[in-house]
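In: here are the coordinates; sequence isn't available:
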């Protein structure tokens, strides 16, 4: 009955429907889908997709198809926490979310093929990836090379080498128990301004005097001092968290960065 009503009546009725009901009606035909999009306005600017479809953030695949088909152009931020993601949803995000700028993705062996399409989208400037449940090692090869802000959690051995090619990065946060020598890797990023990392495999027999020409903020977590710290001629903020250090280590930091340093935050064990 509703699909046969004049458009002005349909639009008026949509005002009184719940989101779930609107999504159901929007699946009936294209006209109702357009009415849905009209009433949604900027509701899906930040789209959060949880794992449980019965929660407020849990949409069924059909509901997501509707949102992405009719409202995809309004989506600027997306958080995808679902273990399984149909390839079609990845295609819809790639095709319709033309204004997507920020994505938070939980990458798993089940959804990686669909979400590779998302991480490679040219417009994404800020990307956060949790790859704890992904066993592959090629994901970072698919990251948009123009990404400016990247957060990586639980990357596996060897993936960090692909970071070197992301030369447009300005902000990088790498949290992993398996990463190796991030000081060397990040010295290949000429625009890097903010860098955060936790303890990585540190080759003590190699001098770590790498140059970070634009770095202004450096945060190190769970390291053991002393360290061969990188050369950072513009460093303004240096943060040490849960790090074993002493007065001599503080003196080394001040002597190395004292000319430019404005903030020194230390929370030692």
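Out: Nice, I can see it. Note that the structure is predicted; figures quoted are calculated from it, not measured.
In: CA atoms for contacts and neighbours, from now on please.
Out: OK.
In: Please enumerate the helices of the stretch 1-150 of the chain.
Out: For the stretch 1-150 of the chain, the helices defined by DSSP state H, counting those that start in this stretch occupy 7-14, 19-26, 30-40, 61-71, 87-96, 112-119.
In: can you tell me which of the ones you listed comes nearest to residue 247?
Out: helix 112-119 (43.5 Å; CA to CA).
In: re the thing from before, can you tell me which of the helices of the stretch 1-150 of the chain is packed in deepest?
Out: Across these, averaging neighbours per residue (mean count of other CA atoms under 10 Å) puts helix 112-119 on top, at a mean of 23.
In: angle of it against helix 87-96?
Out: Relative orientation of helix 112-119 versus helix 87-96 (axes from the mean of the first three to the mean of the last three CA atoms, to 10 degrees): 10 degrees.
In: hmm, back to that, columns distance to residue 237 on top of the helices of the stretch 1-150 of the chain, output as JSON lines?
Out: Below are the helices of the stretch 1-150 of the chain laid out as JSON lines (distance: least, CA to CA, whole Å):
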{"stretch": "helix 7-14", "distance to residue 237": "52"}
{"stretch": "helix 19-26", "distance to residue 237": "45"}
{"stretch": "helix 30-40", "distance to residue 237": "42"}
{"stretch": "helix 61-71", "distance to residue 237": "41"}
{"stretch": "helix 87-96", "distance to residue 237": "37"}
{"stretch": "helix 112-119", "distance to residue 237": "30"}
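In: Kindly provide the distance from residue 264 to residue 253.
Out: 9 Å (CA to CA, to the nearest Å).
In: A strand includes residue 220, no?
Out: Yes - counting by DSSP: H, G, I helix; E, B strand; the rest coil, residue 220 is found in a strand.
In: How many neighbouring residues does it have?
Out: Residue 220 has 18 neighbouring residues, counting by other CA atoms under 10 Å.
In: which residues touch it?
Out: Neighbouring residues of residue 220 by CA atoms under 8 Å, 6 or more residues apart in numbering: 196, 197, 198, 199, 239, 240, 241.
In: farthest-separated two in the residues you listed?
Out: Using CA to CA, the contacts of residue 220 span at most 13.5 Å, a distance reached by 199 and 239.
In: of those two, who's got more company?
Out: Each of residue 199 and residue 239 has its neighbours counted (other CA under 10 Å); residue 199 has more, 20 against 16.
In: Please compare the first structure with the one that follows:
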């Protein structure tokens, strides 16, 4: 699964960079999404595989904090990217005449920069607050990686501030981006149904289909983790649900975008052909 994640997302990036007709805001954001998926998978899976191979499930305190910091950083950045991509589709479908003016390269780069900076701040804040907690001697995390909620549970000191901040950040930051996605698609649907041509409706919906599937996969697995941890007392089931959230969406995203996008399929064929000729 890790190899598929890395190779799939790397091919997406190479295809977008090498093909001139893919140099548009939509594919620029998609390349950033693929890069984020690679980083999210690399943050947790290699250490997990080493632990399985070596039969040693230990991780250092510094390593655990680093893993938490990078996980939340890239998870929130992907959250922002999905909202930005929804806004991009909203402008393209609802305001097509102003698309090139609104989604200019400078504005697109600014959106990525602001999203990355805010995600870094959140990742650092949530992980550095763990330094204020004192931990007991027996530290066993019931997960395949250092999950923030599981680490907070191990604290001997009062973790109330950590819980409040974690839930506040998740609801405010995640809720804002999710609300933006929902609003964008409400506007898109209402605009599409006003189109007189059925062919025009199909074309508009087809450009949003891949992104909508990725959004459902990302938030669906995230809510699945939350629900499973709330309704089950089994640490193993919660750990498996967390694994699904941290691995499956990143592996599936390249397939979703490549199989549903004709331009992307053609670009990937060219990239694979070039790589095959070199090898």
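Out: Perfect, thanks for sending it. Because the structure is predicted, anything quoted here is derived from the model rather than measured.
In: care to give me the TM-score?
Out: TM-score of the superposed chains, computed with TM-score structural alignment, normalised by the length of structure 1, equals 0.20; 102 aligned residues with a CA RMSD of 6.7 Å.
In: quick one: secondary structure of residue 122 of structure 2?
Out: What three-state DSSP gives for residue 122 of structure 2 is helix.
In: Give me the buried stretch members for whichever strand or helix holds residue 254 of structure 1, please.
Out: Here residue 254 of structure 1, judged by DSSP states H and E, is contained in helix 247-257. Neighbour counts using 16 or more other CA atoms under 10 Å place 253, 256, 257 of helix 247-257 of structure 1 among the buried residues.
In: Can you redo these as TSV, where the extra columns are distance to residue 103 of structure 1?
Out: Formatted as TSV, the buried residues of helix 247-257 of structure 1 follow (distance: CA to CA, whole Å):
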residue	distance to residue 103 of structure 1
253	35
256	36
257	34
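In: ok, so of those, who is nearest residue 217 of structure 1?
Out: Taking CA to CA as the measure, residue 217 of structure 1 lies nearest residue 257 of the buried residues of helix 247-257 of structure 1, at 11.4 Å.
In: about what we covered before: return the member of the contacts of residue 220 of structure 1 nearest to residue 113 of structure 1.
Out: residue 197 (27.4 Å).
In: I'd say that closest one and residue 219 touch.
Out: Yes - counting by CA atoms under 8 Å, residue 219 is a contact partner of residue 197 of structure 1 at 6.5 Å.
In: Those two - which one has more neighbours?
Out: Legend: neighbour count by other CA under 10 Å for residue 197 of structure 1 and residue 219, higher for residue 197 (21 against 17).
In: Would you mind naming the helix or strand containing the more buried one?
Out: Per DSSP H and E, residue 197 of structure 1 falls inside strand 194-198.
In: And residue 249 of structure 2, by the same measure?
Out: Short version, using DSSP H and E: residue 249 of structure 2 is in helix 235-259.
In: Check which residues of that helix are buried.
Out: 237-239, 241-258.
In: Strands of structure 2, residue ranges please.
Out: Under the criterion DSSP state E, strands are not mapped anywhere in structure 2.
In: just the helices in it please.
Out: All helices of structure 2, identified by DSSP state H, fall at 2-18, 25-54, 61-94, 99-102, 105-128, 148-153, 160-169, 175-193, 198-231, 235-259, 262-278.
In: hey, which of these is tucked in deepest?
Out: Of all the helices of structure 2, helix 61-94 has the most neighbours on average by mean count of other CA under 10 Å, namely a mean of 21.
In: which strands and helices sit next to it?
Out: Applying 3 or more CA pairs under 8 Å, 6 or more residues apart in numbering; DSSP states H and E, we find helix 61-94 of structure 2 packed against helix 25-54, helix 99-102, helix 105-128, helix 175-193, helix 198-231.
In: so which of the contacts of residue 220 of structure 1 comes closest to residue 11 of structure 1?
Out: Residue 11 of structure 1 lies nearest to residue 196 out of those, by CA to CA, at 49.3 Å.
In: what residues are up against the closest one?
Out: Residue 196 of structure 1 makes contact with 172, 173, 174, 218, 219, 220, 221, according to CA under 8 Å, 6+ apart.
In: Now tabulate these in a markdown table and tack on distance to residue 23 of structure 1.
Out: Formatted as a markdown table, the contacts of residue 196 of structure 1 follow (distance: CA to CA, whole Å):
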| residue | distance to residue 23 of structure 1 |
| --- | --- |
| 172 | 38 |
| 173 | 37 |
| 174 | 38 |
| 218 | 46 |
| 219 | 44 |
| 220 | 46 |
| 221 | 45 |
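In: Of the residues you listed, which is the most crowded?
Out: When neighbours are taken as other CA under 10 Å, the top entry among those is residue 172 (24 neighbours).
In: quick one: contacts for that residue?
Out: So residue 172 of structure 1 contacts 149, 150, 151, 192, 194, 195, 196 (CA under 8 Å, 6+ apart).
In: make it 7 Å
Out: Counting by CA atoms under 7 Å, 6 or more residues apart in numbering, residue 172 of structure 1 touches 149, 150, 151, 194, 195, 196.
In: same thing with residue 33 of structure 2?
Out: With the criterion set at CA under 7 Å, 6+ apart, residue 33 of structure 2 makes contact with 78, 81.
In: ok, 10 Å please
Out: Contacts of residue 33 of structure 2 were listed using CA atoms under 10 Å, 6 or more residues apart in numbering, and they are 9, 12-13, 27, 39, 74, 77-82, 85, 250, 253-254.
In: I'm done for today, thanks for sticking with me.
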